[in-house]
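>>> Sharing a sequence plus its predicted fold:
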Amino acid sequence: MSDKTARTHTHVSNRAKNRATVERKPVFKSVLDNPFHVRWPSIPVNLQNLCLARLVSILDGVSETIEKKLSSRKKGLEEKGHELAVSLDSGIDPGHTAFPPSGGEGPVTPSTVPITAPDGKKCPTILQHLSIGINEVTRKLEAQVQASRNFITLSSSDTALPPQVVPSHIAWVFICRTDIDPPILIDHIPHLVAACNAALLHASAKRNFSPIRLVTLPKGSELSLATALGLRRAAALAVDCHAPGLAILEDVIPSVDIVSAPWLVPHGTHRQLIPTHIKQTRTSAPKDMKAAKEHRAIARTAAKAEAKKRRQASALQDKQKKVVLSTPVDIVADAEGD
């Protein structure tokens, strides 16, 4: 139902001030929608709440690990800052004491979190199978689409090329759609998921791959998801197919529609035509069309006359300049002598 709701745009046109003197009436114009648009799956609110609850249960223990990692890193940075202050006071080169060597710790992501926590305890296994954040999920989906392509490399030597690293395939993508502002930040997610599903469908003849399920979570789920992860914000989350605990989501699979694009379906499979969608755009038109046309014709004639007048004035100025420049110097001198 959300796809059929009307959107009202109240932006004032840049040309509205030129037509303020003409009385206008509202009219509606029909516009064809873009057919290459992948829509978000329609998921009931109760199913969204169920997916959120089960996802939070899968992430049990992750928040403690990430919080300990962040606190340990913050403490290390404070110690390094103290060492830097001491070294500056004593005149020692801070390059050997204050900063970590090249290749040190970067942003805390699932790939940088170690297997063991700072307190020596083992980290949850699920942490190694997560992609957190819009950018991280986007990179993961793009890498999966890139890995599904068949590259042909021509080489004159007999040396074997290194094998291509295939990333683990994503099974679920959870998006806090109603909590993201502006929504254009995640408009590309359905298209990437559809591209991945098309690639998986093409490769299903060789290997058995299940499509990626895209799930939109209810309003206010970003706070619950961020709390379960121990982060300040978490608007998107991707879970790969090897993550433990995904069995509790199997009964939800039949209720989640597969995001696909008919123009990406491989040849030889059933293709579904996209239904035509006509949008109604609200605009305005003059009440008296005949008077508006006459007024427009008068204004156009006046504009042409004004432009002609400017061109004539400019041509006259150019002609006067040419006359002054073409006057010989000796004639001017003789005139002064007389």
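It's in.
>>> When you work out contacts or count neighbours from here on, use the C-alpha atoms and nothing else.
Noted.
>>> For burial, what's the neighbour tally of the closest residue to residue 145 other than its chain neighbours?
For residue 145, ignoring the flanking residues on the chain, the nearest one in space by CA to CA, 6 or more residues apart in numbering is residue 196 at 5.4 Å. Neighbourhood size, residue 196 [other CA atoms under 10 Å]: 27.
>>> ok, now residue 69?
When neighbours are counted by other CA under 10 Å, residue 69 comes out with 19.
>>> Ok, residue 75 next?
12.
>>> Okay, buried residues for the host helix or strand of residue 200 please.
Here residue 200 sits within helix 189-203, counting by DSSP states H and E. By neighbour count with 16 or more other CA atoms under 10 Å, helix 189-203 contains the buried residues 189-202.
>>> now stretch 279-289
Of the residues in stretch 279-289, those buried (16+ other CA under 10 Å) are residue 286.
>>> I'd like the distance between residue 48 and residue 225.
When distance is defined by CA to CA, to the nearest Å, residue 48 is 13 Å away from residue 225.
>>> next, the one to line up against it:
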Amino acid sequence: MGLSSKNEAQKELFTESYDYTLPPELIASEPADPKESARLMVIDRKTGQITHTVFKEILSFIPKGCGVIYNDTKVIKARLFGKKASGGRVELLINKELYTGRFNVLIRGRVQAGSSLIFDDRLRAEVIELCEDGSRVVTFFDMKEGPLGFEALLPHLERLGHMPLPPYIGRADTKEDETRYQPVFAKNEGAVAAPTASLHFGDALFAQMCERFETLPVTLHVGAGTFKPVEAETITAHPMHSEYYQIPAKTAKMIDSDKEILAIGTTVTRTVEFYARTAKQSGACDLFLHPGNPPLRVNRLLTNFHLPKSTLIMLVASFLGLEETIKVYNEAIEKRYRFYSYGDAMLIL
């Protein structure tokens, strides 16, 4: 896993410590079918025991009295294919709305400020700004209705857009991905990547969890920045992306209590931990959790297996520590677990 001879505390700060080599065939290009048949690795931090099971058994591992928090964001069809006024092809991925009528996007294809992008006879975009990080700021407009805010843009995305599957899946999206790359409890539109730990729940299993445990939502609209690798030599030098979040009053009350909490995914963990530090129920979450900044409130975590050198594997290490994270990932590779968005899951207790 690319480890140096530095002591453990120093290793935890170096990006290179979070690298590993994954056999390409372990990258899941399709979800398990049925989804609850995905494999589940359960890690007990108190005993160090690792249990290998299947996801449909997850409820038997969650301690009684534990509260569960999930992310009810809904993935939008954020990928658009079009052309420049000059005729060249472009691919656009919406990241987030900056403020009414202006959107931060990623564009594949060379564009300049002032470039017009054509998606069909109704939908157009204009490039307003080229950002230093490689992203772009655009405005969208309907040739009949004029400028478009987020809500007015959604019908156009539903009509023309594609599900924003991560590039490592290595294929174009299909009609099936419209439901498979979407949690069953998705409600509030705005994410451009799925909160992947949620994808393992079918309707029946989620209903059973709600019956057995107090289960409440937060909303964090996952942005494209979630896939951005950490490129700085030390993880603390990484500029963390921000994402809009909102926490309902009932969920905030649970967080404020002494009830133990299981977070369904890294997005929930970041949201809960940001609230625990700021007491703000909505805003922009830019919290970076890692071994030097561990969780204060979340007791247990359900998550997938993440990209090397990503903020997500560093978040896992904030629960397990670097050494144990390396051990767990090595075991997952040895046991042929499936990785990334459509892959298998781990439950950290």
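It's in. Just so it is clear, the structure is predicted and the values come from calculations on it, not from any experiment.
>>> TM-score for these two?
The TM-score (TM-score structural alignment, normalised by the length of the first structure) is 0.21; 119 aligned residues with a CA RMSD of 6.6 Å.
>>> re earlier: more crowded one of residue 48 and residue 225 of the first structure?
Ranked by neighbour count (other CA under 10 Å), residue 48 of the first structure and residue 225 place residue 225 first, with 26 against 19.
>>> Beyond whichever strand or helix holds that one, next helix or strand please.
Using DSSP H and E, residue 225 of the first structure sits in helix 221-229. As assigned by DSSP H and E, the chain's next helix or strand after helix 221-229 of the first structure is strand 236-240.
>>> surely the residue nearest to residue 145 of the first structure meets residue 143?
No. With contact defined as CA atoms under 8 Å, residue 196 of the first structure does not reach residue 143; the gap is 9.7 Å.
>>> if we can go back for a sec, if you count contacts, what does the helix holding residue 200 of the first structure end up packed against?
Here helix 189-203 of the first structure touches helix 134-147, going by 3 or more CA pairs under 8 Å, 6 or more residues apart in numbering; DSSP states H and E.
>>> in the helix it packs on, what counts as buried?
By neighbour count on 16+ other CA under 10 Å, the buried set for helix 134-147 of the first structure is 134, 136, 137, 138, 140, 141, 143, 144, 145, 147.
>>> Residue 210 of the second structure: neighbouring residues, count only.
Per other CA under 10 Å, the neighbour tally for residue 210 of the second structure reads 14.
>>> Quick check: it vs residue 301 of the second structure, distance?
From residue 210 of the second structure to residue 301 of the second structure the distance is 17 Å (CA to CA).
>>> Name the nearest residue to residue 130 of the first structure, ignoring sequence neighbours.
residue 239 (5.0 Å).
>>> Contact partners for the one you found?
With contact set as CA atoms under 8 Å, 6 or more residues apart in numbering, residue 239 of the first structure has these partners: 129, 130, 131, 170, 171, 172, 173.
>>> just the buried members of those residues?
The buried subset of the contacts of residue 239 of the first structure - by 16+ other CA under 10 Å - is 129, 130, 131, 170, 171, 172, 173.
>>> Reformat the residues you listed into CSV and put distance to residue 66 of the first structure and secondary structure next to each item.
As requested, those are exported to CSV (distance: CA to CA, whole Å; DSSP: H, G, I helix; E, B strand; the rest coil):
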residue, distance to residue 66 of the first structure, secondary structure
129, 14, helix
130, 13, strand
131, 14, strand
170, 22, strand
171, 23, strand
172, 21, strand
173, 21, strand
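>>> would you turn these into JSON lines with distance to residue 89 of the first structure?
JSON lines is the format used below for those (distance: CA to CA, whole Å):
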{"residue": "129", "distance to residue 89 of the first structure": "46"}
{"residue": "130", "distance to residue 89 of the first structure": "44"}
{"residue": "131", "distance to residue 89 of the first structure": "43"}
{"residue": "170", "distance to residue 89 of the first structure": "52"}
{"residue": "171", "distance to residue 89 of the first structure": "54"}
{"residue": "172", "distance to residue 89 of the first structure": "53"}
{"residue": "173", "distance to residue 89 of the first structure": "51"}
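>>> list the buried ones in the longest helix anywhere in the first structure?
The helix that spans the most residues within the first structure, counting by DSSP state H, is helix 289-325. Within helix 289-325 of the first structure, the residues that count as buried by 16+ other CA under 10 Å are residue 292.
>>> before we move on, what about stretch 323-330 of the second structure?
By 16+ other CA under 10 Å, the buried positions in stretch 323-330 of the second structure come out as 324, 325, 326, 328, 329, 330.
>>> so which strand or helix has residue 253 of the second structure?
helix 249-256.
>>> ok, now residue 64 of the first structure?
helix 62-90.
>>> ok, and for that helix, which residues are buried?
Buried positions in helix 62-90 of the first structure, judged by neighbour count with 16+ other CA under 10 Å: 62, 63, 64, 65, 66, 69, 70, 80, 83, 84, 87.
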